[in-house]
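A.B. asks: Here is a sequence with its predicted model. Questions after.
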Amino acid sequence: MLIIGVLFLVIGGGLGIAFIFLVNAILGVSVAVPSVLFGIVFVWMGQTTDRLKEVLRMLKPEE
C-alpha cells in the first residue's frame, strides 16, 4: 500500500488517491505491528505449553 501511495505521488496525477493510500498504509502498519507482536507472543506461549506437556508426559511414569 505504501509503495502504491508513493507511486501515485511520483506520478503526480492522483494526489488525493495517494494521500488515502498513504494514510491506509500508516494505519495498517500501526495496527499490524501490535498484532504481529501479539501473534509472536501467542505462538511462543503455545510452544512453551506444548513443551511443558511433553516434559510432564516424560516425568509421569508409564503405566
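C.D. replies: Done, it's in.

A.B. asks: alpha carbons only for contacts and neighbour counts from here, please
C.D. replies: Fine.

A.B. asks: can you map out the helices along this structure?
C.D. replies: Secondary structure of the chain, counting by DSSP state H: helices at 2-11, 15-59.

A.B. asks: could I get those as CSV with mean neighbour count?
C.D. replies: CSV is the format used below for the helices of the chain (neighbours: other CA atoms under 10 Å):
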stretch, mean neighbour count
helix 2-11, 15
helix 15-59, 13
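
A.B. asks: ok, now how distant is residue 42 from residue 33?
C.D. replies: Distance from residue 42 to residue 33, counting by CA to CA, to the nearest Å: 14 Å.

A.B. asks: whoops, I mixed them up, residue 18
C.D. replies: Separation of residue 18 from residue 33 (CA to CA): 22 Å.

A.B. asks: again, but for residue 15
C.D. replies: 27 Å.

A.B. asks: Comparison target, given below:
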Amino acid sequence: MTSLPAGGDDGGSAADPEKLVCARCGTPARAPQPTWTCSVENSVRRYFCDRCSRENLRAIEGRLDSNWW
C-alpha cells in the first residue's frame, strides 16, 4: 500500500492508502508488500507481485539501461 509522501497531504488530513493490485495477474496486496516490483511505464506506476516479478525477471532486467547493471 502506498500513500502520499511526507508533507504531501492536503490540509493535514490523512490520505487513504492506495490499494495495490498486480498489473499482470490482478493479485491484490493485502498488506504492504516489500517484495513487489514497481515499474514506471509511460509515466504510470505499475506494480507486479513477487510471483510475476520472478517469472518475468529476465524481461524486466532486459529493459534496464546499462548503467543499472
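C.D. replies: Ah, there it is. Note that the structure is a prediction, hence the values are computed from the model and not measured.

A.B. asks: TM between them?
C.D. replies: Comparison of the two superposed chains (TM-score structural alignment, normalised by the length of structure 1) gives a TM-score of 0.27, and 36 aligned residues with a CA RMSD of 4.1 Å.

A.B. asks: residue contacts, the residue lying closest to residue 5 of structure 1 once chain neighbours are set aside?
C.D. replies: Spatial nearest neighbour of residue 5 of structure 1, chain neighbours left out: residue 18 (4.4 Å); criterion: CA to CA, 6 or more residues apart in numbering. The contact partners of residue 18 of structure 1, taken as CA atoms under 8 Å, 6 or more residues apart in numbering, are 4, 5, 6, 7, 8, 9.

A.B. asks: Now the host helix or strand of residue 52 of structure 2: buried residues?
C.D. replies: Taking DSSP states H and E as the criterion, residue 52 of structure 2 maps to helix 50-55. For helix 50-55 of structure 2, the neighbour count (16 or more other CA atoms under 10 Å) marks 52, 53 as buried.

A.B. asks: Output the contacting helices and strands for the helix or strand following that helix.
C.D. replies: Using DSSP H and E, the helix or strand that follows helix 50-55 of structure 2 in sequence is helix 57-62. Where contact means 3 or more CA pairs under 8 Å, 6 or more residues apart in numbering; DSSP states H and E, helix 57-62 of structure 2 is not packed against any helix or strand.

A.B. asks: residues making contact with helix 57-62 of structure 2?
C.D. replies: residue 53.

A.B. asks: For it, buried residues please.
C.D. replies: In helix 57-62 of structure 2, counting by 16+ other CA under 10 Å, buried: nothing.
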